[in-house]
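1. after the sequence you'll find the predicted model.
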Amino acid sequence: MPDLSSLWWFFTASLVLLLIPGPSVLYVTGRTLDQGRRAGLLSTLGLACGDLVQVVAAVVGLSALVASSETAFSVVKYAGAAYLAWLGVKRLRAPDPVPAEDVPATPDATAPHAAAPARTPRLFSDGLVVNALNPKSTLFFLAFLPAFIDSGRGAVWSQTLVFGLVFVVVGMATNAGWALLSSLLRTRARQSRGFLRAERYVLAGVFFLLAAATLATGLTGD
């Protein structure tokens, strides 16, 4: 079990690192601006579970195996990039939302209507897959976390699990904060018709940007 001092320093370092806008922040803010606070918070939960998958992989040694194999690392990297690109294309193909005041009070099958919100399971699973297949997370748990491991404090796997869980909780808290902030900005911005038309392009652009960043990730962390 890590000592309190190590836990505190790891918590502080993780908080500083996660407060800096990165892939997870872009993903959460993009989802929130496009689909609202609920979508952002559900995406946050999915991302946290994706990080948890990475933690478990680090505990059992899968992260080390992936990082030590160029082929395995490439499979994870390209799978993650392809999934993000698919999400981007899917969002581009979705219809533009219609302002509430333009929606007729009486349902009409031929009238335009607001785009249906993404379902809860989809919002959660998208976030989970995005982080579970994020090669940057794999490299993080291999390059950053070991610096806090003390072999004299017990089994390495148990310390890795504890530090990993701390990281997951901190990440969930910071991403939720970004989601709430983005929700406030969205409430104001949605008064503009231009923003309503741009919503899907904003999120699609975020997905494509994250896909490009994933492809640029190498075993050296470049």
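-> Yes, it's here.
2. when you work out contacts or count neighbours from here on, use the C-alpha atoms and nothing else.
-> Fine.
3. any idea how far the longest helix anywhere in the chain is from the middle of the chain?
-> Ranked by residue count and defined by DSSP state H, the top helix of the chain is helix 156-189. Computed by C-alpha atoms, centre = their mean, to the nearest Å, the chain-centroid distance of helix 156-189 equals 9 Å.
4. do the same with stretch 39-58
-> So, by C-alpha atoms, centre = their mean, the centroid of stretch 39-58 is 7 Å from its chain's centroid.
5. now swap in stretch 26-44 and tell me
-> With C-alpha atoms, centre = their mean, you get 10 Å for stretch 26-44.
6. would you mind measuring the gap between the ends of it?
-> The stretch stretch 26-44 measures 11 Å between its terminal residues, going by C-alpha to C-alpha, to the nearest Å.
7. got a list of contacts for that stretch?
-> 117-118, 120, 123-124, 126-128, 172, 175-176, 178-180, 182-183, 185-186, 199-200, 202-203, 206-207 (C-alpha atoms under 8 Å, 6 or more residues apart in numbering).
8. put this next to the previous one:
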Amino acid sequence: MPPTDRLLTFLLASFVLIVIPGPSVLFTIGRALSSGRRGGLLSVAGNATGVFVQVLAVAVGVGALVQRSTELYTAIKFVGAGYLIYLGVQAFRHRHALSTAIAAPAKGLARPRRMYVDAVLVGVANPKTIVFFTVALPQFTDRSAGHVPLQLMFLGAAFTAIALACDSVWAVAAGSAREWLARSPRRLAAIGGTGGVAIVGLGVTVAVSGRAN
């Protein structure tokens, strides 16, 4: 298990990243609006499954490499930090996307299995979490304690649990309050814009802090 201070910092960083509307949140909202709470929550479960697939891949692959190579860790960190900043700028530029999703007309219901599988694919392909896991996870581990892959899996499981809770709130809110959300386009745009700025800040933080032990 990572040191307590790093774990708390990681949990806070994870919460900030998760609550920022991104591909998974937009997908969940769209499904909740078209299929109700059930569709939204199925999408949340599928997305969490996909995210944990990313965790396993990082823990097995990147974890082993980082444990052996400080140089590789540094290179991955700066490349990923740059991409996080790019994602933040894009999120700010497209801050009205939530309003667009809310305003979209309802679609026909999909089968529960199809909704779940679609959400798994969205989770696996989510660039925000791919970069976060590849770049940020290693700096919250303690290389001197060994078992870096296991530490990465623990951190990834914690991230997934937070995502399940936060995304479920989005799903329930969207499934229950379509009309209320539709009357708040400026509020939704503010959420998206603030989220973009926060992602940029996270990218800068990753670039200037943290190093392998």
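-> Good, I have the coordinates. What you see is a predicted model, and the numbers here were worked out from it, not measured in a lab.
9. work out the TM-score between the chains.
-> Overlay of the two chains. TM-score (TM-score structural alignment, normalised by the length of structure 2): 0.61; 144 aligned residues with a C-alpha RMSD of 2.5 Å.
10. hmm, back to that, what about the longest helix of structure 1, how far off from structure 2?
-> When structure 2 is superposed, helix 156-189 of structure 1 averages 1.3 Å from its matched positions, counting by mean C-alpha distance after the TM-score superposition for structure 1.
11. what packs against that helix?
-> helix 4-19, helix 23-35, helix 37-60 (3 or more C-alpha pairs under 8 Å, 6 or more residues apart in numbering; DSSP states H and E).
12. check the mean deviation of the first one from structure 2.
-> Going back to what we said before, that points to helix 4-19 of structure 1. Relative to structure 2, helix 4-19 of structure 1 is 1.4 Å off (mean C-alpha distance after the TM-score superposition for structure 1).
13. distance between stretch 54-69 of structure 2 and the chain's centre?
-> 18 Å.
14. which positions in that stretch come out as buried?
-> Neighbour counts using 16 or more other C-alpha atoms under 10 Å place 54-59, 62-63, 65-67 of stretch 54-69 of structure 2 among the buried residues.
15. between the residues you listed, which is nearest T160 of structure 2?
-> V55 (8.9 Å; C-alpha to C-alpha).
16. which residue comes closest to the closest one once chain neighbours are left out?
-> Spatial nearest neighbour of V55 of structure 2, chain neighbours left out: G156 (5.5 Å); criterion: C-alpha to C-alpha, 6 or more residues apart in numbering.
17. please name the residues that touch that neighbour.
-> Per C-alpha under 8 Å, 6+ apart, neighbours of G156 of structure 2: 52, 55, 133, 137.
18. quick check, the first one in contact with A157.
-> Yes. At 7.1 Å, F52 of structure 2 and A157 qualify as touching, with contact defined as C-alpha atoms under 8 Å.
19. still on that earlier bit, would you list the helices and strands packed on helix 156-189 of structure 1 in TSV and tack on distance to A212 of structure 1?
-> As requested, these are exported to TSV (distance: least, C-alpha to C-alpha, whole Å):
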stretch	distance to A212 of structure 1
helix 4-19	20
helix 23-35	11
helix 37-60	19
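20. closest one to V76 of structure 1 among those?
-> helix 37-60 (12.0 Å).
21. contact partners of the very next helix or strand once past that closest one?
-> Next along the chain after helix 37-60 of structure 1, taking DSSP states H and E as the criterion, comes helix 62-68. The set of residues external to helix 62-68 of structure 1 that reach it, using C-alpha under 8 Å, 6+ apart, is 54, 57-58, 72-73, 138-139, 141-142, 219.
22. run the last query once more with 10 Å
-> 54-58, 72-76, 135, 137-142, 218-220 (C-alpha atoms under 10 Å, 6 or more residues apart in numbering).
23. just give the number of residues close to V89 of structure 2.
-> V89 of structure 2 is flanked by 19 other residues according to other C-alpha atoms under 10 Å.
24. please say which position in structure 1 it maps to.
-> Matched by TM-score structural alignment, V89 of structure 2 corresponds to no residue in structure 1.
25. distance check, V89 of structure 2 against L202 of structure 2.
-> 12 Å.
26. which neighbours do the two have in common?
-> G196.
27. quick revisit: F52 and A157 of structure 2 - which one has more neighbours?
-> For F52 of structure 2 versus A157, the count of surrounding residues by other C-alpha under 10 Å is larger for F52: 20 against 17.
28. can you pull the contacts of the counterpart of A176 of structure 1 in structure 2?
-> Mapped onto structure 2 by TM-score structural alignment, A176 of structure 1 lines up with S168. If you count contacts by C-alpha under 10 Å, 6+ apart, S168 of structure 2 has them with 25, 28-29, 37, 40-45, 162, 174.
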